[in-house]
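A.B. asks: Next comes the sequence, and after it the predicted model I'd like to discuss.
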Amino acid sequence: MRVIVVVGAGSIGSNIAYHLVHHASFDASKDKVIVIDREGVACAASGKAGGFLAQDWSDGTPLQSLARASFKRHAELAKLLNVDYGYRPMDTLHVAFSERGGKKSVWWLNQDKVSRVSVMGTTSNTAQVHPRLLMNALMDDAVKNGAQLVLGTVVNIDTSTNTIHYIPKDASTAEETMTYTDIIIAMGPWTGTASAWIPNIPSSINGFKAPSIVFKTSDLPQMVSPHAIFTQISMKGKVASPEIYPRPDGTVYICGECITPDTLPPSPADVAPSPADMEELKKLAAQVIPDVAACPVIAEQACYVPVPPGNVPVMGRVKGYDNVYVAAGHTVWGILNGPGTGMVISELVLSGQVTCGIDVSGIMDGGVFAVDE
């Protein structure tokens, strides 16, 4: 039996699992997909991201084909999964705020402070999802079609025996093992730690901290419209650029830069928002979306966005191994590019080549990831 293990259940791991079990050559009677994650599905950045999707914002880069194919696949998945996870096309604006405002914009922004408005995208090329709900829908479907989800912390990968050593989440010290025929490392910003077991995986894959808060406006749904807002706020001697995403469930997500940077902790469970970051986001919200900012806050959170060397995702087979693959480092576009990555990696593992039409020439070389340390 072929046993394919995916380490990581975020956007990349969940999409890979889904596309593996739906690949034309996958046979549940002969093939097995196991996803292992130390905390659960979408427990890190994939569960705390904004979920913004853009069709053509990567044009002119090595990710152009991947992004365009992923954007299209998101629309297809919304129909295939038949689960409401907040997918919808939406208009996208860039809005500048300053003391000299007064420009007209969408009604729930502070019109007195709006100084400039421009269109960044329309419903034809920008959209959104609720990331955590999407990842759970993908994993639920994968499990229904033959995959298995295991909660546990990987402590060693022995490539000489194709064995994973892990400690189950519900156990304190009892170590268990599982064997694999193929393994895919999709650990987000923690992928670099796998270089201790698989030396050719770049150890420099890391992450930067990103804080966010979520307001509940569902009692006042008329307060917001389906517009993604990228801002530039220049007031009171400060400049900031938070992003604002209203969701169909009546919540409004706002994220910004981290003013209290921190190092990547050992586990997603150890990631905590800084009180200073939360206070800053609330102040910014009060300046530009005062009615929303007066609503209850239902989430104060932070995550680490994965950053690869060269800002190009590390995707493909690991040099020196026939059965070890990696897919990580998708930066802020991990939610967008998850479906395309799932398509590419599933084809590479199950058929040995990429046939889905995605141009990976700037990402892979002969199926091996092209990023150097």
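C.D. replies: Ah, there it is. Since the structure is predicted, the reported quantities are computational estimates derived from the model, not experimental observations. Numbers count the residues shown, from 1 in each chain.
A.B. asks: contacts, neighbours, all on C-alpha from now
C.D. replies: Will do.
A.B. asks: How many residues are close by the residue lying closest to residue 126 once chain neighbours are set aside?
C.D. replies: Excluding its sequence neighbours, the residue lying closest to residue 126 (CA to CA, 6 or more residues apart in numbering) is residue 54, at 4.5 Å. Around residue 54 there are 24 other residues, counting by other CA atoms under 10 Å.
A.B. asks: Please compare the first structure with the one that follows:
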Amino acid sequence: MEPSISPWLRHPRPCLDLSAVARKPQHRLLPRDRRVARAARGGDGAAHEPLHVVICGAGVIGCSTAYYLRRLGETRKRPVKTLVVDRKGVGEAATGVAAGFLPREFHNGPDDQLHDRGFLEMRKLAAELELKTYKPLPGWLVRPDSSAGAPAGTAPWLDGEVSITQQIGEAAQVDPSELTSALFGASGAELRPGAVRGIEEVSDWGNHRLTGIRIDDDVVRCDVAVVAMGPWSVLAEDWFQGFRVPLLGTLGSMAFYDRPAGSVDSAIAISQPDDEGRDLMVTARADGKITCLGVQGGHKVLTGQDLRQINPEDVLPVQEDLEAGRHAFERLSSLARGEAPGSIGAGVRSVMTNRAPMIGRIPGYGGTAYVACGHNAYG
């Protein structure tokens, strides 16, 4: 059975619906179900019985879900107690090594409206959370060109053998670590270190209801769970009956250079492949952080089976991609020519096979289980 896909078009917030558990089930309600249903409707006990939610994954998707759950609970005037589970910590996997590039128009796919609404929502979030690193970002699509000089009207550090092919439209940038930490901090959620191993459920007349999440050797009881583990959301296929997560993981290898804050103009340059098949994306932030994502001969793709065999903490950069990025960057810019990066990192982003993110209820579980993954490069 394919999961239900909600492209989040009408509202740019996670689509976990507190009223979902109150919809009329197709089977008789167990005693606890009746209490949860009454509370979800805002009836008897609503002010005293919090909805217990477990979010699997503490990346930007999991932490933003926790943040909007807190706001939704305040609007509905009923408490929501949220536990976020992650084996690495808040924003420590792919989110932690992301460049933070937020293009509004540089996108083409089935989720265009979602992408645009998300861009506008990010602007509001930056004000609400008082993010220091959020700012508009100029950018260009470029190509290596040995006959060209430094292009005029661009960032001063884009001074190598490069020609401009297109200016990127409206865009912004943010430090993903700052964003994710701020979302989590404002959510009021609790962080639980550990690995999610499965679920607890009850079945009645062929219908299922999630009752808890297995974390390492423990079971945490909850009313609702959200799977937001990026590419490792594929593991949920083993937990929920008849559920499929048709995604792939793309491995990105990053090199980071540090300069004094304010010494480098904020900008992004995305290069076409050079004559040796090297792709490059360079992002410079106002805090002096420069991120280089290099690719040699195309992105490295991980299948669902590959992802089952590797843990998030074991993801390492691909050496040939790091070398490709270094050589391509030195050709485009003199900023770090002849210099080794200060640090390196790697992350895996999730991409659905139909290119649209998977957001919504997991079928067959009566509104007690949700999924949010497959958001590709721009979250």
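C.D. replies: Yep, it's here. Everything quoted here is computed from the prediction, not taken from an experiment.
A.B. asks: what do we get in structure 2 for the residue nearest to residue 126 of structure 1?
C.D. replies: In structure 2, residue 54 of structure 1 lines up with residue 103, judged by TM-score structural alignment.
A.B. asks: OK, contacts around its match?
C.D. replies: 119, 168, 169, 170, 171, 172, 378 (CA atoms under 8 Å, 6 or more residues apart in numbering).
A.B. asks: Pull up the gap between the first one and residue 101 of structure 2, please.
C.D. replies: The span separating residue 119 of structure 2 from residue 101 of structure 2 equals 11 Å under the rule CA to CA, to the nearest Å.
A.B. asks: repeat for the last one
C.D. replies: Taking CA to CA as the criterion, residue 378 of structure 2 is separated from residue 101 of structure 2 by 7 Å.
A.B. asks: who has more neighbours, these two?
C.D. replies: Taking other CA under 10 Å, residue 378 of structure 2 and residue 101 do not tie; residue 101 has more neighbours (23 against 16).
A.B. asks: Can you tell me the closest non-neighbouring residue to the more buried one?
C.D. replies: Per CA to CA, 6+ apart, closest to residue 101 of structure 2 is residue 173, 4.8 Å.
A.B. asks: hang on, isn't that neighbour packed against residue 137?
C.D. replies: Yes: between residue 173 of structure 2 and residue 137 there is a contact at 6.0 Å, judged by CA atoms under 8 Å.
A.B. asks: The stretch 1-150 of structure 1: strands as residue ranges?
C.D. replies: Taking DSSP state E, counting those that start in this stretch as the test, the strands found in the stretch 1-150 of structure 1 are 2-7, 31-37, 52-54, 88-89, 91-98, 114-121, 126-128, 147-158.
A.B. asks: Quick check: which element contains the aligned residue in structure 2 for residue 256 of structure 1?
C.D. replies: For residue 256 of structure 1, the aligned position in structure 2 is residue 294, judged by TM-score structural alignment. According to DSSP states H and E, residue 294 of structure 2 maps onto strand 289-296.
A.B. asks: average offset between that strand and structure 1?
C.D. replies: Strand 289-296 of structure 2, aligned to structure 1 and superposed, deviates on average by 1.8 Å (mean CA distance after the TM-score superposition for structure 1).
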